[in-house]
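[1] Sequence and predicted model, in that order:
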Amino acid sequence: MSSNTSASAPAPDISTEKLGPLMRALVVIEKVGNKLPHPFWLFIGLAVFVMVLSSVLSKAGLNAVNPATEETVTAVDLLSAENLRAIVSGVVTNYTEFPALGLVLVVMFGVAVAERSGLIPVLMRGALVKTNPRYITVVVALVGAAASMASDASYMIVIPLGGLAFRAVGRNPVIGCAVAYAATSGGYSAAPFVNSLDAILGGISTSAAHIVDETYTVTPVANLFFNFVSMFAVAAAVTLVTELLLNKRGEQMTLDADVVESEDDHRLTAITAEEKRGMVVAGIGLVLSIVLVVVLAWPSGSFLRDAEGGFGPESGLMAGIAAIIGFGFWILGIMYGVATKSIRTWSDIPDMMVKGLAPFIQVLVLFFAASQFLALFKMSGLGEIFAIKGAEFFQSIGANSFVILLGTYLLVALAALFITSGSGLWTLLAPVLVPMLMFLGIAPETTQAVYRIGDSTTNIISPMSPYFIMILGFIQRYKKDAGIGTLLSLTIPLSIGMFLVWGLLFFVWWALGIPMGPGAPSTYPAG
């Protein structure tokens, strides 16, 4: 197993003279990136930088008009006495309201029990025991690309499973985590079914389209066809980059001693009779859980529906999906543990939860610094102003449809580095981009599709994404000295691969005039 070299052995020779140009570039990225301060201090430093920059730009009178609200957005001086007072009073709420914090804790409570009881390892082993290891990358990538049905909770589920899957077949689990992260992030806009993001983006696109045509409606299934095919494009891109490039990086990494010493625990052995019994019991529990959710959601006035009786983003089902998934893992883990006797007393359950969460304590510490930086960046108004200015510049270039779409793709990919909320960024850009492209003969559904892929492909390399810190925590379970440089050396190639492959799919799709979804044309009768 080439990836799991002994920790006592000398570090692999990664002299740039012995590597090809691409490998040399990744080694340089890792070396330079790892010279950066610890992520905790990096985010604290960025927070201070934002405060100083906001003061300078505020005094310079930087502002922009938000096309969504027609309100003037002005750079806020965070160094003023009033705002310093607000910053100090908001430290606690910045952390407690950090989007990823609650998701990590709630989902990992359940996943910890499912993992420590043995359910997750045996499921992975059962799925992979007869699988050719050469196919593990595409399997993990496909699972990640299809995981958006679990909303943000998909990150907490798929990433650790990706590491386990790679390790189970003797490959570097760090690479497995990176593959799962890239596919899950990209797959957020590439899914087999409609999810909450479809409804959110469709509503924003409809409002923007009304600037030109008050009768136009962008439905939640507007990108369904393209999203389904995109799932395979994302998996293909991630697989291609991993097999051609990242596996070589994995062979150069030395994992920590405790990971290597426990290697026997993760080898692919035959499923025992006791484990099979546990899987059957857990399977019955899964079926009963699904039936229970369906029964509870069936009545028109169900608490799992929204005020209109649907399952939109404000419904109990979608808003509480993280809790539902976390509780589901918790119940199934308990059922499996009781059946296999890995859980013998009630006290075993909270003990498993504590042990399962222990590796993520460092992530919770990083979340504190990251939450303060992101809160200050939002408070300064700089992210909103930069996005508006970029959109206005793009609107003024007056190029043909292909160039406009390509420019949109590049603009969104760049803006997504600074504003990682997909709905938030689209709220800013849609009122400019959707009407402009309608005048050029491009349908809102098409504009929304190119936005989605631009937004998805660069999120995995943005330090402003809360999940950027979370994936670093998962990787450090296997390699404690991994830093931002290590992570970027893995995610940058994956981001570029998805950007190229997914972009090619989009432009071919658009050029052929294929509908993006049911009743969703690719063109609009301009003029």
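    In hand now; what should we look at?

[2] contacts, neighbours, all on C-alpha from now
    Fine.

[3] and the closest residue to residue 100 other than its chain neighbours, how many residues sit next to it?
    Closest residue to residue 100 apart from its sequence neighbours, by CA to CA, 6 or more residues apart in numbering: residue 466 at 6.2 Å. Neighbours of residue 466 under the rule other CA atoms under 10 Å: 20.

[4] second one coming, line it up with the first:
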Amino acid sequence: MKNSKEKGFVLRSLDTIEVVGNKLPHPVTLFFYFAITVVVLSAVFSAFGLQVNDPVNEGEVLTVKNLLSAEGIEYMFMNAVANFTGFAPLGTVLVTMLGIGIAERSGLISAALRGLVTSVPKQLMTAALVFGGIMSSMAADAGYVVLTPLGAVLFAGLGRHPLAGLAAAFAGVSAGYSANLLLTSLDPLLGSLTQEAAATLNPAYAESMNYAMNYYFMIVSVFVLTLVGTFVTEKIVEPRLGTYKGAITDQVDYLSSVEKKGLWGALIAFLATCAALALLIVPEWGPLRGEDGAIINSPFFSSLVPVILLMFFIPGFVYGKITKSIKNDKDVADQLSDTMATMGAYIVLAFAAGQFVAYFNETNLGRILAIKGAEFLETTGFTGIPLIITFIVVAGFINLFIGSASAKWAIMAPVFVPMMMGIGYSPELTQMAYRIADSTTNVISPLMPYFAIVIAFAQKYDKKIGIGTLISTMLPYSIAFTIIWVLMLIVWMLFGIDLGPGSPIYYQP
């Protein structure tokens, strides 16, 4: 590949973003700053008598609660622990990660991904890599460390440019993060924040929501993005890279007979788990079926967190027993403990974010800002598809500076979810628009946590590769995925198709 000493506008802009982003405080620190800002603003706006008419409860007036008053200070001290333990995503993430942790640490996730991409015909290798990368989001970060280096090795073995294989896998893993055939840990994580934000404007509507609110859109996205990623790899990225002339020393790590046996056992366990869960909801006497016979708004959809836990834990346990990565209950306990140990940073973040979100709600600043914002948008007439596209652009730009999907949504959801509800767009639609922006810009964000690791993998084949080279390679994926996903969302909006079970596009109070 030829490297130009003079960088284009896009790469210069991304270099600037990297510099600015690196100077930003840690997300934990940011949330503490935001919490302090909310406290100060509550005193200022309360002193100025800011108020609005509540559109949900007619006749009621919303005023700003001053957190620097005696009552406000008492609230902050008395509720510090409750704000932390009551932070919506905290419990859901920790519980789902218990199941995913067993599936990952037993070796099931890695074996499943390797088995998928090494067992397809060479003509379908590109599609298999992109598809496998998209599906790897069910195991959080496993795709970055398993599929990206494997993609390079597989392409090299086929006489193709290894960096094209790495790029295809990286695009699937990162840019397709919000598409999957299964529910992942990201669904309850973001969904709980969305529900909490929606509850500030309409608690009854928030109670009717479920974590599978984007599931239909996610399923279709898997196949569409697989086709788009395959096209970009074979028609744009690979021809640009040219012929690889370096030496190949790595070998493909094919599945052993024990691993294959373990995968079959895990598949049987997964199907048995699905069958057992089906008995809880499909029959009319199913205990997780709604009282009126409804399935969408049934206890089942309110129990998706333990459902996800079981669907990962049981197959992971069976795989571990067959492959001997789990020999006894001590191994299970150790793997669960190791998984929770990796969540330490998230728990600290949850404490800071919990205070910010609670203060924002307690002061009524979130609702007032949402109502004022909705009124402004209606006055200007800036609504509809242009508004949604603008929101996606703004969220994608923010993603270049703050990599954590949950951290960004914890900041944005309390403002944008009720604001969009105020002009007739459902929380489910706002969340899906955010997920599109967050996923598609991951591959061009130098601050994405795994970006440096992917560069390290790439430097095995070209020692001169740096941030600019990788970004220029991944930019076509980011652009193509964004365009196709936005077009999909426009189709959904035009035809009013539900984004998930009981999850409409438009909000009706």
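    Happy to help now that I have it. For clarity, every value in this text was computed on a predicted model and none was experimentally measured.

[5] before we move on, the earlier item: quick one: map the residue nearest to residue 100 of structure 1 onto structure 2.
    The alignment leaves residue 466 of structure 1 without a partner in structure 2, by TM-score structural alignment.

[6] my guess is residue 466 of structure 1 meets residue 370, correct?
    Yes. Counting by CA atoms under 8 Å, residue 466 of structure 1 touches residue 370, with 7.2 Å between them.

[7] hey, what's in contact with both of the two?
    Here residue 466 of structure 1 and residue 370 share no contacting residue, scored by CA atoms under 8 Å, 6 or more residues apart in numbering.

[8] returning to what we had before: and the residue nearest to residue 100 of structure 1, how close does it get to residue 106 of structure 1?
    16 Å (CA to CA, to the nearest Å).

[9] show me the contacts for the residue most central in space within structure 1.
    Closest residue to the average C-alpha location of structure 1: residue 185 at 3.2 Å, with CA atoms, centre = their mean. Residues in contact with residue 185 of structure 1 (CA under 8 Å, 6+ apart) are 144-145, 155, 456-457, 459-460.

[10] try residue 123 of structure 1
    Counted by CA under 8 Å, 6+ apart, residue 123 of structure 1 has contacts residue 279.

[11] That one - that's part of a strand, no?
    No. Per DSSP: H, G, I helix; E, B strand; the rest coil, residue 123 of structure 1 lies outside any strand segment and is helix.

[12] Can you find the partner of it in structure 2?
    Looks like residue 123 of structure 1 aligns to residue 112 there (TM-score structural alignment).

[13] Same check on residue 296 of structure 1?
    With TM-score structural alignment as the criterion, residue 296 of structure 1 matches residue 280.

[14] That match against residue 287, yeah?
    Yes. In this structure, residue 280 of structure 2 is within contact of residue 287 by CA under 8 Å, at 5.6 Å.

[15] can you pull the contacts of the residue nearest to residue 100 of structure 1?
    99-100, 367, 370.

[16] That one and residue 236 of structure 1, how far apart?
    Per CA to CA, residue 466 of structure 1 is found 26 Å from residue 236 of structure 1.
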